Every structure is written in structure tokens, then in C-alpha cells.
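# no FASTA, just this:
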């Protein structure tokens, strides 16, 4: 009887070890892809999962969003400018079966695909578009990645271009271009202001010309402003039309006071000779 008990003890220990080894616990964000004798059986989880050792194998798959940093890529834009671009890809596994069976390592495959897609998409655009239209480029890269990884059971949720690195010569060229653009805008704004000022002055002159008394009131207002300033110099504005009248009167007076030249007397003829 004692020998029988000693013979069953190893079997009981082996059975307990197999039971303990067959019990798996999966978290809420994990799924287990079960293979039965090498063939796909089913996807289990989360919670308590029984896996028969030696007959069944389980591969865990994380369903949380993965944040993948795409290394800096050398990109030549459409206008032949060499830049270095890196990005971030956000994706998650929707179908654990496809993610394990259809591709060897979906993390590595997605990373390599993101690098090649980033170079291909950015190479079709000019440098100005890379710098000013990042949102559209992010959406283009995301759509291409999402379409190609759909057969792997992966959903690309977002792509963000993180940094575009330019060499120093290109940075200085862009700075000069921006400075020239600002100067152009300043000149255009200044010319537009001069045009508006000239238009306003023309309208004011036309308004004043309609009523002579308005010009006199404006003249008196100008004198009041000049007299109110505490200055040793007094500027006395004289309207141009008054100067014209004074100059006309001076010319008339000068013409009236000028002496009139008398006619020359006839010269005496010499007496005739006998």
C-alpha cells in the first residue's frame, strides 16, 4: 500500500504541474491566438484561458495603441532639396489572427512600411509644401499605410511629421526669402496708404472748392492750431489764391506808373546851297 502511494505521488505532481501550466490569465487589452497541433484554432481572452501543454500553443497580442517613432529619413523633394524628416505613427491591432498569421512581425513590418511610405510621399512635394501643408501630408501618409496594413489586421489611426531638418544654407535662403517677402508687403502697404491718402485729399479739395467759406474756416483753424503751440517760430500760412491776387494787383500798379516815352522831334534840314 505504501509502495502504491509512493508510485502515485509523481503522477499527481506531474498532473498538478500540467494543470498549473495550462492555466493562462490574459488582461483586458490582451488576446491569445491559440494553435492546436500547429493549426489555428481560435482567439481567446481576456480572462482565464486553458491551454493544453504540448498540444496547444498561445501567442499573446496587445490591442493597445502602439506609438512608433519613425527614424529620420533622407528625402529629396520635387524641387531637388535634400532634407531629413522623422515622424510618429500611431496604430493598433484590430484582428489578432491576421496580425500573427499574415505577417511574421507586424511591428517591424509596419515600421519598415512607414519609412518607405514617408520617403515616397514627401518626395512628390516641394519644400514649401512640406513646411506649410503638414496636415495634408500626414493624412496622405496615414491613408497609404492604413490601406496597406489592412490585410495584416492593423489600423493606422494617425501619422504626425515631427521634424523637418534643413541644412544651414537652406535655412539662410529661406530667411532671405521671408525677409524679401516682408519688404514687398511693406512696400505694397505703404503704396496703398499713399493712394488712399491722395484719394482723401482729392475729395477734401473738391469739398472745399464747393464753398469758399469752408476754405476760410479751415484757414482760421490752422492759425488757431499754430498759435496754440509754445514755439518761438510762428508759421503764418497764406493761401495761394491770395498771393495770386496780390501779385496781379502789383503788376497792374507797376504798369500804370511806368513813364510814357515822347515821340522824337524831326531833325532840321540843312539849307540849300546856291
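Nice, I can see it. The shown structure was predicted, so the numbers you read here are calculated from the model rather than taken from an experiment. Numbering: from 1, shown residues only.

# switch to C-alpha atoms for all contacts and neighbour counts from now on
OK.

# centre of the chain versus the longest helix along the chain, how much separation?
Secondary structure of the chain per DSSP state H: the longest helix is helix 168-210. Chain-centre distance of helix 168-210: 24 Å, with CA atoms, centre = their mean, to the nearest Å.

# cool, stretch 84-96 as well?
A distance of 23 Å separates the centroid of the chain from that of stretch 84-96, by CA atoms, centre = their mean.

# before we move on, the earlier item: which other helices and strands does the longest helix of the chain contact?
Packing contacts for helix 168-210, counted by 3 or more CA pairs under 8 Å, 6 or more residues apart in numbering; DSSP states H and E, involve helix 212-228.

# mind listing what's buried in the helix it packs on?
Buried residues in helix 212-228, defined by neighbour count with 16 or more other CA atoms under 10 Å: 215, 226.

# same question for stretch 123-140.
Within stretch 123-140, judged by 16+ other CA under 10 Å, the buried ones are 123, 125, 127, 130, 137-138, 140.

# between the two ends of it, how far is it?
12 Å (CA to CA, to the nearest Å).

# run the chain-centre distance for it.
So, by CA atoms, centre = their mean, the centroid of stretch 123-140 is 10 Å from its chain's centroid.

# separation between residue 10 and residue 171?
Remark: distance between residue 10 and residue 171 (CA to CA) = 76 Å.

# please apply the same query to residue 226.
Taken as CA to CA, the span from residue 226 to residue 171 is 53 Å.

# next one: residue 203
In terms of CA to CA, residue 203 sits 48 Å off from residue 171.

# circling back to that earlier point, orientation of the longest helix of the chain relative to helix 212-228 in degrees?
120 degrees (axes from the mean of the first three to the mean of the last three CA atoms, to 10 degrees).

# let me see the contact set for residue 207.
Residue 207 makes contact with no residue, according to CA atoms under 8 Å, 6 or more residues apart in numbering.

# so what's residue 171 up against?
So residue 171 contacts nothing (CA under 8 Å, 6+ apart).

# the helices in this structure, which residues?
2-22, 96-101, 106-122, 127-132, 134-149, 168-210, 212-228, 240-257.

# ok, second structure coming up, stack it against the first:
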């Protein structure tokens, strides 16, 4: 008789064993009883009524989702390829399961359309210079759109902006011209400062009669101390030359 009831005992044991579920600290279980929402349980040991209750696991950890490159036309009609990364997590397991069929797929799709819409509102120079502002705007819009699904978007980062080859060449030429412009400005400023110093030196030498003589002797000493031994200097007083010219 015991052998007759053995299959039933094994079947009952399997059903009873399947009623016990263990959820990790980062998991929650959305429970449905006869198709109706019953509650959110976990973490730890969960006991389900076999045949009456069903559980769907929800991961509460932060999800990193790559947004594929999107073809975008900027406000000044430049074609770009822009990709991004979205950080989000489930904040309400009940709504994440009941309000949307697949919250990950839905978040991915809304991220792509929002990326094209937001970036297309800026000109190319603004996109390259104000990436932080674009990230903040994307994060705010996505967080508002996904909030009814129980999703919290914590951050959005634009990763790469690919430009056409022609535009890259044009920007390289523009950058080179800008560098040449700055170099010429710096050189002109240096010449201007040098000319001012020379004018001040000439004024000082003109006011002091002995200064030009001392400078003359200093120059002769420097030349005489060089390696050119075939050159000989005979110092002649400047006053002597001036008197000779007057005569």
C-alpha cells in the first residue's frame, strides 16, 4: 500500500518544495494570487501557496544601459552620430511589473527617442561645448517619462559624438588658424614690449652722458673676450670724436 501512494507522496513533496522561494537582498518578489496583485515580498524566505500564487522577481540594483549610436541632425543642419549611457534602477517593483510589459526594453526605446530629440535642439558648437547641460536635460526628461513605470533614472552621459570626415577636416583647419592667430598676437605683443624697453633705454642713455661711454666700453670688453683673436679694439673717448667732428 505504501508503494501505491509513493508517487503521490513524491508529487506532494515537490509541490511543497516549490512553495519555498529565497530572494537576495537586492531582489523583491511581486506576488499575484489568482491573477490579482497580492503584494511585494522579500528579501529572504518566501512561501507561496502552490497553484494559487505566482511570483515575479525584480532586481533593484543599478542598471547600466548603452544607448546605440543615433543619427541626429543638429539645429545648424550637421549630421551627427551620438551614443550615450543611461543609469537607472527600479524604485517601485509593483509598477515596474504591472504598468509596463518590459521595463528594460521600454526604457531603452524612450532613451533613444529622447536622445535624438534633445540633441537635435542644439547647434554643433553647443553640443561640443555644453555636454554637461545636455546630460542634465536628458536625465530630467527620462526620469519624468519613466516615473510612472516605477523607474528612477539617476544619470545620463553622452559618450561619443562622431562627426562627418568633411566636418572634422574643417574643424581641424579652424583650430590651426586659431593657433596661428594666437601665435601672431603673442609675437606682436612681445615686439611691442621690446620696443618700449628699447625706447626707455635710449631715453636713459640720452640723459646720462657717461652712460653711453660705459656701454661702449662694456661692448668692447665682451667682443674682446670672444674667441676671435684676430680682432683688436682701441678705445677712443667719445668726447674726442665729437670735438674732432666740430673742428
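Sure, I can see it. For clarity, every value in this text was computed on a predicted model and none was experimentally measured.

# about what we covered before: okay, the helices of structure 1 in JSON lines with distance to residue 76 of structure 1 next?
Formatted as JSON lines, the helices of structure 1 follow (distance: least, CA to CA, whole Å):
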{"stretch": "helix 2-22", "distance to residue 76 of structure 1": "54"}
{"stretch": "helix 96-101", "distance to residue 76 of structure 1": "33"}
{"stretch": "helix 106-122", "distance to residue 76 of structure 1": "8"}
{"stretch": "helix 127-132", "distance to residue 76 of structure 1": "9"}
{"stretch": "helix 134-149", "distance to residue 76 of structure 1": "15"}
{"stretch": "helix 168-210", "distance to residue 76 of structure 1": "13"}
{"stretch": "helix 212-228", "distance to residue 76 of structure 1": "66"}
{"stretch": "helix 240-257", "distance to residue 76 of structure 1": "68"}
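
# circling back: closest to residue 159 of structure 1 among the buried residues of stretch 123-140 of structure 1?
Nearest to residue 159 of structure 1, judged by CA to CA, of the buried residues of stretch 123-140 of structure 1 is residue 138 at 5.4 Å.

# of all residues in structure 1, which one is nearest the centre?
residue 132 (3.7 Å; CA atoms, centre = their mean).

# which residues does that residue contact?
Per CA under 8 Å, 6+ apart, neighbours of residue 132 of structure 1: none.

# what do we get in structure 2 for it?
Alignment note (TM-score structural alignment): residue 132 of structure 1 maps to residue 129 of structure 2.

# do residue 230 of structure 1 as well
With TM-score structural alignment as the criterion, residue 230 of structure 1 matches residue 227.

# go on, residue 25 of structure 1?
Aligned partner of residue 25 of structure 1 by TM-score structural alignment: residue 22.

# with adjacent residues omitted, what lies nearest to that match?
residue 45 (4.6 Å; CA to CA, 6 or more residues apart in numbering).

# centroid-wise, who is the farthest residue in structure 2?
Distance from the C-alpha centroid of structure 2, by CA atoms, centre = their mean, peaks at residue 247 (80.5 Å).

# separation between that residue and residue 76 of structure 2?
Taken as CA to CA, the span from residue 247 of structure 2 to residue 76 of structure 2 is 80 Å.

# what does residue 221 of structure 2 give?
Taking CA to CA, one finds residue 221 of structure 2 at 67 Å from residue 76 of structure 2.

# what do you get for residue 232 of structure 2?
Taking CA to CA, one finds residue 232 of structure 2 at 73 Å from residue 76 of structure 2.

# sorry, back to before: for the helices of structure 1, which one sits closest to residue 65 of structure 1?
So among the helices of structure 1, helix 106-122 is nearest, using CA to CA, at 11.8 Å.

# which bit of structure 2 covers that closest one?
Mapped onto structure 2 using TM-score structural alignment, helix 106-122 of structure 1 spans residues 103-119.

# off-centre distance for the matching stretch?
19 Å.

# in that stretch, what counts as buried?
103-104, 107, 111-112, 114-116, 118-119.

# would you check which pair of those lies furthest apart?
103 and 119 (23.8 Å).

# thinking again about what came up before, dump the buried residues of stretch 103-119 of structure 2 to TSV, plus distance to residue 143 of structure 2.
Listed next are these as TSV, based on distance: CA to CA, whole Å:
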residue	distance to residue 143 of structure 2
103	13
104	14
107	10
111	10
112	14
114	11
115	13
116	16
118	14
119	17
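
# what about residue 142 of structure 1, distance to residue 175 of structure 1?
Distance from residue 142 of structure 1 to residue 175 of structure 1, by CA to CA: 31 Å.

# of these two, who's got more company?
Comparing residue 142 of structure 1 with residue 175 by other CA atoms under 10 Å, the one with more neighbours is residue 142, at 23 against 12.

# which residue in structure 2 aligns with the more buried one?
Checking TM-score structural alignment: residue 142 of structure 1 goes with residue 139.

# list the contacts of its match.
Contacts of residue 139 of structure 2 by CA under 8 Å, 6+ apart are 153-156.

# buried among those residues? Need that as a selection in PyMOL.
Command for PyMOL that selects the buried part of these, burial taken from 16+ other CA under 10 Å:
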select buried, resi 153+155+156
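
# where strands are concerned, which of the contacts of residue 139 of structure 2 count?
When strands are assigned by DSSP state E, the members of those inside them are 153-156.

# same list, those residues, but as CSV with distance to residue 65 of structure 2 please.
Formatted as CSV, these follow (distance: CA to CA, whole Å):
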residue, distance to residue 65 of structure 2
153, 11
154, 12
155, 11
156, 10
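
# and those residues, which is closest to residue 191 of structure 2?
residue 156 (49.6 Å).

# surely that closest one touches residue 83?
No: if you go by CA atoms under 8 Å, residue 156 of structure 2 and residue 83 don't touch, sitting 10.7 Å apart.

# what do these two both touch?
Common neighbours of residue 156 of structure 2 and residue 83 (CA under 8 Å, 6+ apart) do not exist.
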